[in-house]
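Peer 1: Here is a sequence together with a model predicted from it:
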Amino acid sequence: MGVIESPERLELGSQLVVDLDGFGPTQRLTYEVTAFEEPVSFTETMISGPLGAWVHQRRIIPGEELVELIEEVNFEPPSGLAGLLLTAPRIEASLTSGFAHRHRRLRELLEAK
């Protein structure tokens, strides 16, 4: 995934534009922050892209010694020919590996400080 446009700071209404590879031709997706409660949660909703729907909510729950990050994604695969490549199982597998990678990197960054 390549970031095309991103805000300096997230806030309600911020937009993020990315190019997504790995599912046939490169797809451009635009997400908008549709809910924002600093510093505990924010939600991105796909406003342009190949999927039928995409809503990604992140919640941050501070503990005494740890911080828990809970991510919830709700999506609908695309219809038509794109739906033959972007099936729900393929999207779920991509999410699983993508989240594992991001969580590892986040942990590395936080532990380095």
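Peer 2: Thanks, I have it. Every value quoted in this text rests on a predicted model; they were computed, and no experiment measured them.
Peer 1: use CA for all of it now, contacts and neighbours both
Peer 2: Will do.
Peer 1: any idea where the strands of the protein begin and end?
Peer 2: Taking DSSP state E as the test, the strands found in the chain are 2-5, 15-20, 27-37, 41-48, 53-62, 67-76.
Peer 1: Run through the neighbouring helices and strands of the second one.
Peer 2: In this structure, strand 15-20 makes packing contacts with strand 2-5, strand 27-37, judged by 3 or more C-alpha pairs under 8 Å, 6 or more residues apart in numbering; DSSP states H and E.
Peer 1: for the longest one, same thing?
Peer 2: Contact analysis of strand 27-37 by 3+ C-alpha pairs under 8 Å, 6+ apart lists strand 15-20, strand 41-48 as its packing neighbours.
Peer 1: Now do the buried residues in it.
Peer 2: R28, L29, T30, Y31, E32, V33, T34, F36 (16 or more other C-alpha atoms under 10 Å).
Peer 1: May I see those residues organised as CSV, with distance to P62 added?
Peer 2: Formatted as CSV, the buried residues of strand 27-37 follow (distance: C-alpha to C-alpha, whole Å):
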residue, distance to P62
R28, 34
L29, 31
T30, 30
Y31, 26
E32, 25
V33, 22
T34, 23
F36, 17
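Peer 1: tell me the centre residue of the protein?
Peer 2: H56 (5.7 Å; C-alpha atoms, centre = their mean).
Peer 1: And here is the other one:
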Amino acid sequence: MPIITIKTIINAPAQRCFDLSRSIDLHQISTIETKERAIAGKTSGLIGLNETVTWQAKHFGITQKLTSKITAFDSPSYFVDEMVSGAFKAFRHEHFFEMIHDQTEMTDRFDYTSPLGIIGKLFDNIVLEKYMFSLLYKRNQVIKEFAESNKWKKVLSV
């Protein structure tokens, strides 16, 4: 069961980073390469506790759907989204936000299990873990870019 942890330092308030991280609209901007879009549940705005979103995206040449639910929420320091249905056997994505001096340390902890037993583990080792790290890293860079500029105003109500 791989666990991916990524820390990103952002020169912006924790509340802004927290809200950008739960923005459906910014998520779609950050995943433009995989054509990810919200098709059911919460499809725009800010997702909150006990809300679900169903994403459709193209990964490895295959169009896939994944539904996740916000299962824990403590604004502006922490939230968790967990897979309800989709290609993984399971996943839990924890998002932490901590103000350190005038910066936000944003930490993602993505804990997932691939399907297909030993074949899934082999796929993790060869491809999937690096692929997921890259997706999460790119997403965090977009959050950082928007949070540190006026772009955040495009996706968050002022």
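Peer 2: Good, I have the coordinates. All values reported here derive from a predicted model rather than from experimental measurement.
Peer 1: Reformat the helices and strands packed on strand 15-20 of structure 1 as CSV; add distance to L109 of structure 1.
Peer 2: Shown next, in CSV, are these (distance: least, C-alpha to C-alpha, whole Å):
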stretch, distance to L109 of structure 1
strand 2-5, 20
strand 27-37, 23
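Peer 1: which position in structure 1 aligns with S77 of structure 2?
Peer 2: By TM-score structural alignment, S77 of structure 2 lines up with V40 in structure 1.
Peer 1: what sits against that match?
Peer 2: R59, I60, I61 (C-alpha atoms under 8 Å, 6 or more residues apart in numbering).
Peer 1: Run a quick neighbour tally on L10 of structure 1.
Peer 2: Residues near L10 of structure 1, counting by other C-alpha atoms under 10 Å, number 15.
Peer 1: dump the residue contacts of the nearest residue to it once chain neighbours are set aside.
Peer 2: Nearest residue to L10 of structure 1, sequence neighbours excluded (C-alpha to C-alpha, 6 or more residues apart in numbering): V33, at 7.6 Å. V33 of structure 1 makes contacts with L10, E11, L12, G13, S14, Q15, F42, T43, E44, T45, as judged by C-alpha under 8 Å, 6+ apart.
Peer 1: would you list the strands of structure 1 in JSON lines and tack on distance to L84 of structure 1?
Peer 2: Shown next, in JSON lines, are the strands of structure 1 (distance: least, C-alpha to C-alpha, whole Å):
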{"stretch": "strand 2-5", "distance to L84 of structure 1": "23"}
{"stretch": "strand 15-20", "distance to L84 of structure 1": "16"}
{"stretch": "strand 27-37", "distance to L84 of structure 1": "15"}
{"stretch": "strand 41-48", "distance to L84 of structure 1": "19"}
{"stretch": "strand 53-62", "distance to L84 of structure 1": "16"}
{"stretch": "strand 67-76", "distance to L84 of structure 1": "13"}
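Peer 1: now for the ones you listed, which one comes closest to F99 of structure 1?
Peer 2: strand 67-76 (8.9 Å; C-alpha to C-alpha).
Peer 1: whereabouts in structure 2 does the closest one align?
Peer 2: Against structure 2, strand 67-76 of structure 1 falls on residues 104-113 (TM-score structural alignment).
Peer 1: how big's the offset between that stretch and structure 1?
Peer 2: Stretch 104-113 of structure 2: mean distance to aligned residues in structure 1 after superposition is 0.6 Å, counting by mean C-alpha distance after the TM-score superposition for structure 1.
Peer 1: which residues sit against the lengthiest helix in structure 1?
Peer 2: Ranked by number of residues, the top helix in structure 1 under DSSP state H is helix 88-111. The contact list for helix 88-111 of structure 1, computed with C-alpha under 8 Å, 6+ apart, reads E76, P77.
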